[in-house]
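Peer 1: my questions concern the predicted model and sequence given below.
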Amino acid sequence: MKKTILAAALLSPAVVLADTDLSLQTVTATRLPEQVINDSQFITISRAAIELSNAHSLSELLSLEAGIQFTRNGGHLNTTNLYINGLDNKRILVLVNGERVGSGTSGAADLQLIAPSQVERIEIIRGARGALYGADAQAGVINIITRKDSNGSQVELSAGSDSSRGLSFRTNKTVGDTRVYAALQHDRSVGFDVKDDAETDNDGYERYGLSTGVSHRVDSHQNVKLDYQRNQGTSEYDGNSSSDNTTDFVNQALSAGYLYNDNGLSINASAGRAEDNNWSYKGSESRGSDSLFGTTKNTLNLIGSYELNEHHMLILGGDYLAVDVSESATDYDQKNDNTSGVLTGYRYHRDAFALELGARHDDNNRFGEFSSFNTVASVTAANGGVLSAGHATAYRTPTFNDLYYPGFGNDELVPERSRTWSASYVQPYSSGSVQLNAQRAIFNNQIAYDSSWVARNIGKSSVKAISLTWQQDWTSTLSSKISQDWTDAKNDETGDRLRRISPRSSKGVLYYCSEGFTAQAEALYFEGSPKTDGGERLPSYSLLNLSLNYQVTEAATVGVRVDNLSDREYQTISNYFAPGREWMANVRYDF
């Protein structure tokens, strides 16, 4: 384990999302292999960082980043809600290998179902990207790239508290201009009792994962690829209904892509299909079709850019998204949704100044036409400091549950629209950097649920977020990252703070990387969030976590992670206990 590689992977303040190898290009930030304008909005979590942390879940891994927090209904595979700058996962577009995933009924993607062992890296955009991606990208975009880049093979065994067990295997083979990869994963846990109610039981889970694909370099300018990712299993929970306590899930995403890049012309074409299925039922019984929530998403995308000269670039593209929930047991009044969109953009870069403009027009079969735009500019000072500012609009249509679910759906809902202003300043210096980000998002007709859990439109609401991050290399082996977040999310009509969003959080991570040994210590504090809009707050809480890795041989590494070292009792959602002290040990062997 080389400390120079780890330091670069973990602590570099600048994020470049395009790899020099065309077959490995990732295009989350721009949907094209182009340099980003405001890289303070972008985060990449590398495979090295994932292995250093030994994280149990993607949510815990992401929550170490500034501006990100999560809530969870208990254990690692229970329902999880992620927030970016105070905006929840219904407003975050989630991609797996560039393909849209998530439920059309709930409107959210189940990030907790993807095991960290299957992930090569995670690319995050903090901020609205509606002009690029269309609906659901009001808070940002998260792209999860599966284990396709690492050469060779690896097997990993893990065991821990609550009788947790895990096994994963991945391999990657290159023959000529063709690369083939595959990764398999299985883990299970008896869990713990997640809810303070009359039913005393452990809520465990079992999960299987598969990632596989192939990419082929046609020539020095063209690349084609095919990716497939699947997760399935069972998760136990304590819900509000005495009739159901178990969820079975089967989620999968298939995508095919073509990338061309030569002489200033870039073209990215892709097609994909994603399925999100889950069944809720009493664990003593068998699941049936009458308990299915099922979503199928089909996509087509084509986007291209052309460099007029070294300073000017034009972007043009279009896409199509079709969502079908007809397999669901719930009798929704409408069961299909489709949106076609066209987009255009302009980029300018000269010396210390950079500018990006984008506009998009969408046509939705249920709600009509929408227009979105974004603009961002950055200036680099002589001392290396970078000042950036942007403005963007975005929208989100109501989910099928929002509109039609019996008991709390409201078919009079209208789409919500948002307008976001952002600004940042990054000051690098010889041994680190300081970064300040600020964002203000204003919503018209934001969709929320009242105290009776009936969907409604809030006439006007706003979310303000500020984060300050300091990264420092103290020595060649010791580094740290400290961040402070402030979030003010409220209903502007009533003045009530929106539920479940912590108004203040503090995060500190200390990294130690020497030859053959690494350590990561995490200290986190979250101020209590409102249980309901404007309601009583949950108690504040703090956590201490520790991860250690030791390289036994050139090929073998052992690791251990302990979460909640002080065994603090806390809740991120009212009446649902979070895990107490947990530990997980693992052995990785590369060959």
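Peer 2: All right, it came through fine.
Peer 1: rest of the way, CA atoms for contacts and neighbours
Peer 2: Fine.
Peer 1: I'd say residue 323 and residue 294 touch.
Peer 2: No. Counting by C-alpha atoms under 8 Å, residue 323 stays clear of residue 294, with 10.4 Å between them.
Peer 1: of these two, who's got more company?
Peer 2: residue 294 (23 against 20; other C-alpha atoms under 10 Å).
Peer 1: quick check: the more buried one is in a helix.
Peer 2: No. Looking at residue 294 with DSSP: H, G, I helix; E, B strand; the rest coil, it is strand, so not inside a helix.
Peer 1: for it, give its distance to residue 206.
Peer 2: Distance, residue 294 to residue 206, using C-alpha to C-alpha, to the nearest Å: 20 Å.
Peer 1: which stretches in the stretch 51-200 of the chain count as strands?
Peer 2: 68-72, 80-84, 92-96, 99-100, 119-126, 140-146, 152-160, 164-175, 178-192 (DSSP state E, counting those that start in this stretch).
Peer 1: turn those into JSON lines, including mean neighbour count.
Peer 2: Listed next are those as JSON lines, based on neighbours: other C-alpha atoms under 10 Å:
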{"stretch": "strand 68-72", "mean neighbour count": "21"}
{"stretch": "strand 80-84", "mean neighbour count": "23"}
{"stretch": "strand 92-96", "mean neighbour count": "25"}
{"stretch": "strand 99-100", "mean neighbour count": "24"}
{"stretch": "strand 119-126", "mean neighbour count": "22"}
{"stretch": "strand 140-146", "mean neighbour count": "25"}
{"stretch": "strand 152-160", "mean neighbour count": "17"}
{"stretch": "strand 164-175", "mean neighbour count": "18"}
{"stretch": "strand 178-192", "mean neighbour count": "20"}
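Peer 1: one more to weigh against that first structure:
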Amino acid sequence: MRIRIVALCAPGFLLPAIGAAQPQVTDLAPIIVSASRDAEPAADAPASVSVITRDDIERTQPQSVLDLLRTQAGIDVSSNGGLGSFSSVFLRGAESDQVLVLIDGVRAASSTAGLFSFQQLNPAQIERIEIVRGPRSTLYGSDAIGGVIQIFTRKLDGPSASIEGGSYDTYRAQAGYGGGSDTVRYSVNGAYVDSDGFSASNEDAGEFVFDPDDDGYDEASVTASLDATLSERANLSVNGWRSDGKLELDQGLTDTRNSTIGLNLDFDTLPGWQQSFGFGYARDDQATDFSGFFSSAETDRVTFNWQNELSLGAAHQLTLGADYYRDAGLYADDFSAYDQDANDIGVYANMRSTFGRNDVQLGLRYDEHSEFGGHTTGQLALGRQLTESLRGFAAFGTAFRAPSLNDLFFPNFSNPEL
């Protein structure tokens, strides 16, 4: 078990001795799944890819996931306050609702606003983050215009615990345990953060927006996973995440609850043919009381995926699949309300081929959205290994974003003709 108290500095003097006692390890290129929806070395992906590992998180000790993302090329982060405040992430200039966010493979953005609450993620519960820049609608459908950010939750091996404290009366705690056997592994990881925060208002901005009290934040979250080997050819994985946060705004209060659960069944159908069936559920609830004006939004999303990976010889990999998701949203305030839903079904194909030092990736997809209609997207990527340590690629792709439920149905501001 590791107990870490940030205020103590003595353990830092032990690091050189500990490092000297460890054998030299050769870093291997990380294996990613977000660029092509199947496993491949990050160095071989014909796309601009970054991976934030658990080692990176331990080394940098970020206050939030936003601290990790803002260090990456092509990403801009905007926050309107301190810890837990509303934030936006822009990838390659695309708006926040034009970046697909996945948690353990599950679409995590709100169905109403189309945005994801990055501030709800706790770095203590993250194993790695994969960032793929550029259009990816051919593989994922709607929203993947600027790219894809996929967060993988942490799976513990044994006990883990930490306690931290810092400025603005900020305290963090994390505790979890992971174990199992050769055929069944499980992990549970809980985290809590509490901060008095600071006032983000400008005292010169006027009485209406200025409130000298601090913008406090507290959040409790838990992740859980179960991985089971059902047979020599079949594996089952279940991953879940839940976060409840409360943010004290100037003249207001916001409660946010987010959760995702994903289930995947993978099996080898025949030699060279792997199938996977996936189910995902995401929920995003938010209630705000601002100077007596109350509003609430309750959204959920159900997703299904069927994917086939076919090895056509050593140099060719064909991926065929189909996606379905249904969005449902309920919004209400003191003057208006709506309760609506929409759905999308998509089919896709992606071929990756290697010819000596050259790689080619070609993909095509068709989506049919219940409100937005049909859309066809495609991508072509060419890569070449120039030297042993240098690789070049060029890529072209198209992408789209289907309107969110707010875009379609929000009272007095929506456009049902989208």
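Peer 2: Looks like it came in fine. In this text, all values refer to a predicted model and were calculated from it rather than measured experimentally.
Peer 1: what's the TM-score here?
Peer 2: The TM-score (TM-score structural alignment, normalised by the length of the second structure) is 0.87; 391 aligned residues with a C-alpha RMSD of 2.4 Å.
Peer 1: tell me which of the strands of the stretch 51-200 of the first structure lies nearest to residue 361 of the first structure.
Peer 2: The closest of those to residue 361 of the first structure is strand 92-96. By C-alpha to C-alpha, the value is 17.7 Å.
Peer 1: for the residue minimising distance to the centre of the first structure, what are its contacts?
Peer 2: Note on the first structure: the residue nearest the mean C-alpha position is residue 142, at 3.7 Å, using C-alpha atoms, centre = their mean. Contacts for residue 142 of the first structure (C-alpha atoms under 8 Å, 6 or more residues apart in numbering) come out as 92, 93, 94, 95, 122, 123, 124, 125.
Peer 1: corresponding residue for it in the second structure?
Peer 2: Residue pairing (TM-score structural alignment): residue 142 of the first structure is matched to residue 149 of the second structure.
Peer 1: give me the element residue 7 of the first structure is part of.
Peer 2: Per DSSP states H and E: residue 7 of the first structure is located in helix 3-11.
Peer 1: list the contacts of residue 387 of the first structure.
Peer 2: By C-alpha under 8 Å, 6+ apart, residue 387 of the first structure lies in contact with 378, 379, 380, 423, 424, 425, 426.
Peer 1: counterpart of it in the second structure?
Peer 2: The criterion is TM-score structural alignment: under it, residue 387 of the first structure has residue 392 as its aligned partner in the second structure.
Peer 1: on that earlier part again, for the contacts of residue 387 of the first structure, work out which two are farthest apart.
Peer 2: Between any two of these (C-alpha to C-alpha), the greatest distance is 13.8 Å, for 380 and 423.
Peer 1: who has more neighbours out of these two?
Peer 2: Ranked by neighbour count (other C-alpha under 10 Å), residue 380 of the first structure and residue 423 place residue 423 first, with 21 against 17.
Peer 1: and the strands of the stretch 51-200 of the first structure: which comes nearest residue 312 of the first structure?
Peer 2: strand 119-126 (23.5 Å).
Peer 1: what range does the closest one cover in the second structure?
Peer 2: Strand 119-126 of the first structure lines up with residues 126-133 of the second structure when matched by TM-score structural alignment.
Peer 1: average offset between the matching stretch and the first structure?
Peer 2: Comparison of stretch 126-133 of the second structure with the first structure after fitting gives an average deviation of 1.1 Å (mean C-alpha distance after the TM-score superposition for the first structure).
Peer 1: who's in contact with that stretch?
Peer 2: Taking C-alpha under 8 Å, 6+ apart as the rule, stretch 126-133 of the second structure contacts 32, 34-35, 47-54, 74, 91-92, 146-155.
Peer 1: and residue 52 of the second structure, what's its match in the first structure?
Peer 2: Aligned counterpart of residue 52 of the second structure in the first structure: residue 45 (TM-score structural alignment).
Peer 1: distance check, its match against residue 158 of the first structure.
Peer 2: 22 Å.
Peer 1: list the contacts of the alignment partner in the second structure of residue 253 of the first structure.
Peer 2: Aligned counterpart of residue 253 of the first structure in the second structure: residue 260 (TM-score structural alignment). With C-alpha under 8 Å, 6+ apart as the criterion, the residues that contact residue 260 of the second structure are 103, 106, 108, 240, 241, 242, 280, 281, 282, 283.
Peer 1: name the SS class of residue 273 of the first structure, please.
Peer 2: Relying on three-state DSSP, one would call residue 273 of the first structure strand.
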